[in-house]
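In: Structural data only, the sequence is not supplied:
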């Protein structure tokens, strides 16, 4: 069976031509999928009965099963989805004053093994297809009746470890005949795969790049993020500088504040020094505790932020979402899998 969410419009056009159909029929079906949220081929009233029957026989419009749904008092909704092969993944819908943002998962599990992260409690089983990422957006939109305006690929997994499928996903949801989510409303987060950042800089698309930094120096980052041993902070900075020069796009540094680990004023000064001269800003993140890791949320968030501002570093503190539910990436899946 052909899984239609896995097709870009260009690929769908090629498929339709291969089965003897006119190219414009692919555009019609693509619009039914994404602009009219059709889940049944019989809804597609402007295509022939013969084509609808052909599609029924050979194609499928996937619908994820919602295994669990947690709703926070702040409006955040965390979903646990079951895939066709029985694997579980998460997605999180967050309410902002600028719209509805969905945090999308790109892999089943994660091999990056960041010391503070619940996602790495379960190692990578496989990459998600572009269609499985699209399906997260469609399933949440169907469940809530809400149009998703922003997408962040920051859920479980390292997006640049699944590069081709993530970029295909981005182009499907960005397409004007699809969901038409603006490129500047799409953010991809990486823990720092510098070779892939270079590749990403050549994509020619105005999506946003976020770097999971979480440390002001190599000593701390080596302890928190094993990827730093492959791409240390100097190498990472050079890669980011090259990306900014090539794309003229501002970069976000994500920085989780861990009590007594990376949250002192000295650390703030080191971070400011590292960022000097880069077109970038810091998104400070209050930590959602994962008992298995032993880290605690920082009590120094405001002082850390004030020190960065004093040193002329643009920064914000991320509004906490889902504090009263399993808010951290991977927590709900890990619980259901018996890891925590």
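Out: Arrived safely. Everything numeric in this text was worked out from a predicted model, so none of it was measured. Numbering: from 1, shown residues only.
In: Please make it C-alpha for all contacts and neighbour counts, starting now.
Out: OK.
In: where does residue 16 land in three-state SS?
Out: When classified by DSSP: H, G, I helix; E, B strand; the rest coil, residue 16 comes out as helix.
In: Check which helices and strands the helix or strand containing residue 267 sits against.
Out: Assigned by DSSP states H and E, residue 267 belongs to helix 265-275. Counting contacts by 3 or more Cα pairs under 8 Å, 6 or more residues apart in numbering; DSSP states H and E, helix 265-275 is packed against helix 301-310.
In: mind redoing it with 10 Å?
Out: helix 233-247, strand 280-286, helix 301-310 (3 or more Cα pairs under 10 Å, 6 or more residues apart in numbering; DSSP states H and E).
In: what's the closest of these to residue 94?
Out: Set against residue 94 and scored by Cα to Cα, those come closest in strand 280-286, at 15.0 Å.
In: Okay, one more to line up with it:
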């Protein structure tokens, strides 16, 4: 199967064209067609020669995704199930926020991190997504918005879908470069958040990268005992090593980190856990933020339940009293398979029944 032209950054496209005896300036023309005019056929690139169009058609496809299911929620959230060229399926979510339209993208087919509460890990990692497959998620959503004719634009990106982004580091970084390109969609780096479960070496590499992209860390527990019981990655990178990487990042970038914390009833949501979390973050108060996340129950992980509103409020109040910046995350798409991985899992079950 031919690669997607979305795989290439603008500089890579320029180099590719020169290697194939084309003029370097053609890259900016093609880029404009792809990301400003957002065509889905090389034939629509009317200021290119027939020879150049034939070269592109012989070498690339544009979008490597096909829509399988689109679910629209009552709150305006839209969830997409896409099929890739090798017939694997991934999920992408459009969320309507007060500050704009945010899209959550997937970076891997399946996940090997082993979080015991998560629907994403129901399928073990099959492969990384290519840069083009990640870019195509944004473009598919933008095409969907374009077709509605309201002039809406994707303004924010969260790299928090299926998979561990830092386990697909190079392709994710190229994706960020393409999204941030001033001659493309030009989504500002500060409007992008990348989430990691805690790959310590990659957190440090990300700190050295110089991007202004926001970083979120899936913490979900204030001590090693609880974190190891729900997140296998803690065996490789326990909290002490993770916090060392966090300190390195904060010192290097002086940028705030968000800690994601899913509230699991009776597991990590008690007052003692809140006090432990406040103690863990006390020397990082000015540059950290805790996002308390109501748990979306996953059928296959029915041993977990969401924390009560009372326990969540008590947890929140303890953190606030200790001077920790925190918020209870607003929920989106609760009526449309909200948890990441649920829609894909449901579709796979349907196909298994058909067979």
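Out: All right, it came through fine. Bear in mind the structure is a predicted one, so any value in this text is a computation, not a measurement.
In: For the stretch 151-300 of structure 1, which segments count as helices?
Out: 163-174, 194-200, 218-224, 233-247, 265-275 (DSSP state H, counting those that start in this stretch).
In: Check the stretch 1-150 of structure 1 too.
Out: Going by DSSP H, counting those that start in this stretch, the stretch 1-150 of structure 1 shows helices at 9-18, 23-34, 49-58, 130-144.
In: okay, these in a markdown table with distance to residue 324 of structure 1 and mean neighbour count next?
Out: Listed next are those as a markdown table, based on distance: least, Cα to Cα, whole Å; neighbours: other Cα atoms under 10 Å:
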| stretch | distance to residue 324 of structure 1 | mean neighbour count |
| --- | --- | --- |
| helix 9-18 | 40 | 16 |
| helix 23-34 | 33 | 19 |
| helix 49-58 | 43 | 14 |
| helix 130-144 | 20 | 20 |
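In: between those, which one is nearest to residue 168 of structure 1?
Out: helix 130-144 (6.0 Å).
In: what stretch of structure 2 does stretch 225-235 of structure 1 fall on?
Out: Mapped onto structure 2 using TM-score structural alignment, stretch 225-235 of structure 1 covers residues 231-241.
In: contacting residues around that stretch?
Out: The set of residues external to stretch 231-241 of structure 2 that reach it, using Cα atoms under 10 Å, 6 or more residues apart in numbering, is 112-118, 197-201, 218-229, 242-243, 245-247, 280.
In: Just the buried positions in stretch 87-106 of structure 2, please.
Out: 89-96, 101-106 (16 or more other Cα atoms under 10 Å).
In: Any idea how many residues pack against the residue nearest to residue 300 of structure 1 when sequence neighbours are not counted?
Out: Of all residues beyond its chain neighbours, the one nearest residue 300 of structure 1 is residue 263 (6.5 Å), with distances taken as Cα to Cα, 6 or more residues apart in numbering. The local packing of residue 263 of structure 1 (other Cα atoms under 10 Å) involves 24 other residues.
In: What lines up with residue 263 of structure 1 in structure 2?
Out: Match for residue 263 of structure 1 (TM-score structural alignment): residue 269.
In: I'd guessed its match sits against residue 295; true?
Out: No. Between residue 269 of structure 2 and residue 295 there is no contact under Cα atoms under 10 Å: 11.3 Å.
In: Please identify every residue contacting each of the two.
Out: Counting by Cα under 10 Å, 6+ apart, the residues touching both residue 269 of structure 2 and residue 295 are 261-263, 306-307.
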